[in-house]
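*Asks:* no sequence on this one, just coordinates:
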C-alpha cells in the first residue's frame, strides 16, 4: 500500500552472539578426583572403585544435575489435611526428589553398609556420598539419618530384628503405610526442642508408660525434625526414669496413623529440597530404645554417624564448587589470556585445591576409622571418637569461606542462580550447625580428651605416624601438646583448630605428593599465608597442585 515502508531482508542480530562463555559442565565424572580414589583404596575399599566411578558418572550426568536443580526450585509442600478435613500430615515432593532418593538408596548410601560384612563397606558408602553429593545435598539428610539409626536401634535387639532388614535394604518406597508392609524404610530423628536446642536434657516432651511393656505415649513439640516423610523416627523424651530414646513409627502396626502433627515446614536459608519440620506429639505411641534415663547415651552413636556425614558433605561441596570454578576459568578469557593461565587465579585455585584435598583425605580417614571400629578395633574406635568431632568442627567451618571463594571465581556469573553456585553457598553453613554448632563440637572434643579413655593417645598416635617427615608439622604437634596441658573452654576453638590442621597435615605428608604436603604445611602450619584463599607463597608448586586436582577434560 502507498506510504508503507518496504520489508527488508532479515539479518541476524549480532548483539546476541554468545562468546567467551564456558560450555555446560555436565556431563562430567564426579569421581574424577585423585585424592578421593587414593583414599578409597588406602582405607580398605578399593574393591568398590568401579561402583564409585560408575556413580560418579551418573552424578555428573545432565539428567542428575537437572534433578538436583528441580528438586531445589520446586520445594516440598506440607498437606496437613485431606479434602474431607482428615488430618494426614504428609509432605509432597517434586518427582526429581524421588529420582535422587531412589538412586541414593539403591547405591547403598542409606543403611546398606550395616548389612554388608565386607571390610571397608562404610568407607565405600562415604566415597559414594562424596560423588553423589555433587547433585543435591538436601536428600542426603534422610539417607544419613537412616544410616545413623542402625547402631542406636541395636540397643533394643527385638526392635532391630523387625526394622533393621528394611532400613538396610536398597529399595526406595516413599508411600506412607505400615512399616513392615514396605520394601524399604527411611529413618528420621527428633532431638531438639525450642527451649533447648543442643541442650537436649532440657527437653519437655513427656513419655508415659502404657500397660504394654516398652510402649509409651509421647506428648510434646519438637523444633527441628528433618525429613518428616520418613517411616520411623528416633526421638528423645522425658520418661519417669529420665531422658530416654524412643522409636516412633508414622504408621502403627494396625494401619492407623500415629499422631504426628506437622505444624509447619521450616523456611530455611538453604537445604531447600529437604523438608524440615515441627511435629507435635499428642498421645503418640513410641517404643523404648535402650534403658530409661539413658537417651543421650543411646542416641550418641547416631550422632557420631551423622557428624561424619556433615564432614563428608562439606568436603563434597568443596570439591563440587572447585570443579565448577575450574571449569569456568579454563574456558573464560580476560585481558588477553585464559583465567586459568593468569598467575593470581592459579594461586586461588591451587589454594582451594589444597583445602579440598585435605578435607577429602580426612573424611575418608574418618570413614576408615568408623569401619574398623564397627569391626571391633578399639584403637580405631578411640581415634574415631575424637577425630570425628575435630573434623566436624573444622571442615564444616571451612565450607562457607571456600564456597564463597569458588563462587567468586565465576564473577557475576557465579552470583546468578542459574549457575548453581548460590545454592551451594547457602547450603554450606548448615553443615557446621547440624548435629551441634561449632561451640558444641569444640567442647565435645574437650570432653573426649578428659573423659574418654585413650582418645588423646589415639590422636597423637596418628600424628606420630608422620613424625620426622616435616619439621613444620613436628613443631605444630609440639605446640599442640603444650596447649593440651592447660586446655580451657575459652581456648577450645583454637585448640581444636590446631588439632584439625595437624591431623590434616599429617595425612597429606604421609599420602599426598610433596607439592601438596609442602604447600599445606607452609601455609596452614608455618604461617606463610594470608587471610584469604589465593595467598600461597611464591615457592608453592601451583602447576603440580592444579594438575592433580583438576586434570584436563577431553
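*Replies:* Done, it's in. Every value quoted in this text rests on a predicted model; they were computed, and no experiment measured them.
*Asks:* all contacts plus neighbour counts: C-alpha atoms, from now on.
*Replies:* Fine.
*Asks:* where do the strands sit along this protein?
*Replies:* 77-81, 87-92, 187-190, 206-209, 215-221, 225-226, 232-239, 242-249, 261-265, 276-289, 333-334, 337-338 (DSSP state E).
*Asks:* dump the ones you listed into TSV; add distance to residue 352 and mean neighbour count as well.
*Replies:* As requested, those are exported to TSV (distance: least, Cα to Cα, whole Å; neighbours: other Cα atoms under 10 Å):
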stretch	distance to residue 352	mean neighbour count
strand 77-81	37	15
strand 87-92	38	17
strand 187-190	34	26
strand 206-209	48	22
strand 215-221	42	21
strand 225-226	31	22
strand 232-239	38	25
strand 242-249	41	25
strand 261-265	35	19
strand 276-289	31	22
strand 333-334	20	14
strand 337-338	18	13
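*Asks:* got a markdown table for the ones you listed, with distance to residue 133 too?
*Replies:* Below are the strands of the chain laid out as a markdown table (distance: least, Cα to Cα, whole Å):
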| stretch | distance to residue 133 |
| --- | --- |
| strand 77-81 | 23 |
| strand 87-92 | 22 |
| strand 187-190 | 19 |
| strand 206-209 | 37 |
| strand 215-221 | 31 |
| strand 225-226 | 18 |
| strand 232-239 | 24 |
| strand 242-249 | 28 |
| strand 261-265 | 23 |
| strand 276-289 | 19 |
| strand 333-334 | 30 |
| strand 337-338 | 29 |
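*Asks:* this is the other structure I want to compare:
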C-alpha cells in the first residue's frame, strides 16, 4: 500500500466533542433573556448537558446508524397473530430515550417550561431530527387532552414523564408514554372537515367505535393517538389507545410505512380502523377546536426544528471554512465566502431568536401574549420553514464535494430541510391562517404591532418596513392572492424588530439592510460589502 501518496491534508476535523448549546451564542442569549435569574443556572446546566450529548461523537454515531437503518413494519408474529409493530434500530431508541429524559415532552408543568424545552428541542434536532416527531407529538397532545379533565389526569403524567418505555403494553402499566396523531385522509389532506372515518357511539359513556383510515399517521409506534372522525354530532376528536386495558391490541392496522422525503430514522404510516375502540376528547362536533391546541404547539415545533436544522447547517459550514484553505488562505477569510457565511448566519440567528420569543410567549400565557401567538405562530411557521431548505443547500455547497457525501451528514440535513414546511399545514394553509387571524381577531394584530413597536426608532429600515406593512394591510382587495407576501413581511418585520432589540449591532444592521432595506439578491452571499460581515461569521462559529 503506497500510503505516502495518500497523505490527508487540508481537511476540516470532525465537528464533534463540543457543547451544541453553549457554543450557540444566539440561543444562549435567548435563554438568558427569557428565563428569570433565579432559575437560569439550573436551565443553563441542563441545556449544556444536552448540548454536550448532542455534540458528542457517540450521539453522532447513533444518528448515522438510525439514518442508515430505517424502521421496518412487522404486521404479524411468527404464529400468524396480527401485531402491527414498527421495529427500530437500537440507536433510534437511544436517541429518543435521551430526548425524553431531557424533558423534551415535559414543558407544561415546569417553570419556564416552554423556553427550556424549546431550547432543548432546537439543540436535539441537530443530533438527529427524526426523533423530533414523537417528541413533538407527545408534547403537543397535552393541551388537546385538557379538553377532558379526566383524560388529562390519566394521561398527562405519562406524556410529561422523563422515562422512556418502548414496549407496547397497557398505558396504566407504563411510567412514560408517547403519542402520535392522525388527522389527514386520502380525499382531503389539510381539509380535515372532509374526513370520512366514522365514529359510532358505544354503550360506555364517551366510548366509540371507529371505522376508516388515515393517510398520514405520525409516530405509529406510539402508545396513543389523537385522531379526527365523524361522530353523529360532526367532526370530533378521539383518543385511540394502542393497547386496551385488558392487554389486547386495539384494532390499529398499519397498512404500510411511508417511503418519504425527509429523515429515514422516523416512521410515518397509513393506518386503518376497523371496529377500533376510542375515547371522545371534548364535545361532539368540536374536533377542530379541540385539537387546535396540539396544532399550535406542533407548528411552533416546526419553527424550532427548522431553526435547529439551520443552526447545524451553518455550524458545519463555518467550521469547514475555518479549517479549509484554498487559493492562498482559509476559506473563512475570503470576502465572497465570508459574505455567504454571514448571510446564512443571519437567517439562522433570526430563526432562533423568533422561535425562542414565541416559546416565551407560551410560558407567559397572558391574554396579550396569546393574541400575539395567534398571528405570529402561523407567520413564523410559514417563513422560517420556507427558509430552511435554501439554507441547508447553500451550507452543503460551502463544503464543496464533501457536502454531497453522506458521511458528512449534510445530505441528511438537506433531505430533512423541506419537511417542516408541509407538516401541520403547508405554506398556503399557514398564509390563509394569517389572513384568518387578521380578519377575525383584531387583537392579534394589535399585539403584533405592540411587539414590533418596541423597536421603532432604532433602525430607519425597520421603521420603513413597518409603515409599508401597514399600508399593505390597509388595502385588502384581492388579499388572498397576496397572503404569502403578507405572511413573509409579517415574519421579516418581526424578526428585524427582535434582532434590533436583542442582537449585536452588526447582526441587526446586516439583517435590516438585506431583508428589510432591499440590499439583497436572490441568492445567499449578496450582502452589502460595507457591513461588518467578519463579526457576523465569528459569532456563528460553533467552536473557538
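*Replies:* Ah, there it is. What you see is a predicted model; the values in this text were computed from it and never measured.
*Asks:* follow-up on the earlier one: quick one, which of the strands of structure 1 is nearest to residue 122 of structure 1?
*Replies:* In terms of Cα to Cα, the element of those nearest to residue 122 of structure 1 is strand 187-190, at 18.0 Å.
*Asks:* whereabouts in structure 2 does that closest one align?
*Replies:* Strand 187-190 of structure 1 falls opposite residues 179-182 of structure 2 when the two are matched by TM-score structural alignment.
*Asks:* ok now that stretch, how far from the chain's centre?
*Replies:* Distance of stretch 179-182 of structure 2 from the chain centroid (Cα atoms, centre = their mean, to the nearest Å) equals 16 Å.
*Asks:* again, but for stretch 349-369 of structure 1
*Replies:* Relative to its parent chain, stretch 349-369 of structure 1 has a centroid offset of 13 Å by Cα atoms, centre = their mean.
*Asks:* structure 2: matching residues for that stretch?
*Replies:* Per the alignment by TM-score structural alignment, stretch 349-369 of structure 1 matches residues 341-361 in structure 2.
*Asks:* report the mean deviation for the matching stretch after fitting onto structure 1.
*Replies:* Its aligned residues in structure 1 lie a mean 0.5 Å from stretch 341-361 of structure 2 after superposition (mean Cα distance after the TM-score superposition for structure 1).
*Asks:* which other residues reach the match of strand 187-190 of structure 1?
*Replies:* For stretch 179-182 of structure 2, contacts defined as Cα atoms under 8 Å, 6 or more residues apart in numbering pick out 134, 137-138, 141, 159, 214-220, 222-228.
*Asks:* average distance between it and structure 1?
*Replies:* Mean deviation of stretch 179-182 of structure 2 relative to structure 1 after superposition (mean Cα distance after the TM-score superposition for structure 1): 0.6 Å.
*Asks:* okay, buried residues for stretch 403-418 of structure 2 please.
*Replies:* Judged by neighbour count using 16 or more other Cα atoms under 10 Å, the buried positions of stretch 403-418 of structure 2 are 403-404, 408-418.
*Asks:* quick one: buried residues of stretch 33-49 of structure 2?
*Replies:* Going by neighbour count (16+ other Cα under 10 Å), the buried part of stretch 33-49 of structure 2 is 34, 35, 40, 43, 44, 47, 48, 49.
*Asks:* how close does the aligned partner of residue 452 of structure 1 in structure 2 get to residue 319 of structure 2?
*Replies:* By TM-score structural alignment, residue 452 of structure 1 lines up with residue 441 in structure 2. Residue 441 of structure 2 is 45 Å from residue 319 of structure 2, where distance means Cα to Cα, to the nearest Å.
*Asks:* these two: which is more packed in?
*Replies:* More crowded of residue 441 of structure 2 and residue 319, by other Cα atoms under 10 Å: residue 319, with 22 against 14.
*Asks:* which residue in structure 1 aligns with that one?
*Replies:* Looks like residue 319 of structure 2 aligns to residue 327 there (TM-score structural alignment).
*Asks:* contacts only, for the aligned residue in structure 2 for residue 123 of structure 1.
*Replies:* Matched across to structure 2, residue 123 of structure 1 falls on residue 115, judged by TM-score structural alignment. Contacts for residue 115 of structure 2 (Cα under 8 Å, 6+ apart) come out as 31, 34, 35, 356, 359, 360, 363.
*Asks:* show me which of those are buried.
*Replies:* By neighbour count, with 16+ other Cα under 10 Å, the contacts of residue 115 of structure 2 hold 31, 34, 35, 356, 359, 360, 363 as buried.
*Asks:* which among those residues gets closest to residue 309 of structure 2?
*Replies:* Looking across those and measuring by Cα to Cα, the closest to residue 309 of structure 2 is residue 356, at 14.9 Å.
*Asks:* could you pull out the helices for the stretch 301-450 of structure 2?
*Replies:* 335-364, 367-398, 410-416, 419-422, 427-440, 442-453 (DSSP state H, counting those that start in this stretch).
*Asks:* and of the ones you listed, who's closest to residue 491 of structure 2?
*Replies:* Closest among the helices of the stretch 301-450 of structure 2, using Cα to Cα: helix 367-398, at 5.5 Å.
*Asks:* that closest one packs against which elements?
*Replies:* In terms of contacts (3 or more Cα pairs under 8 Å, 6 or more residues apart in numbering; DSSP states H and E), helix 367-398 of structure 2 is packed against helix 287-323, helix 335-364, helix 410-416, helix 419-422, helix 427-440, helix 442-453, helix 483-502.
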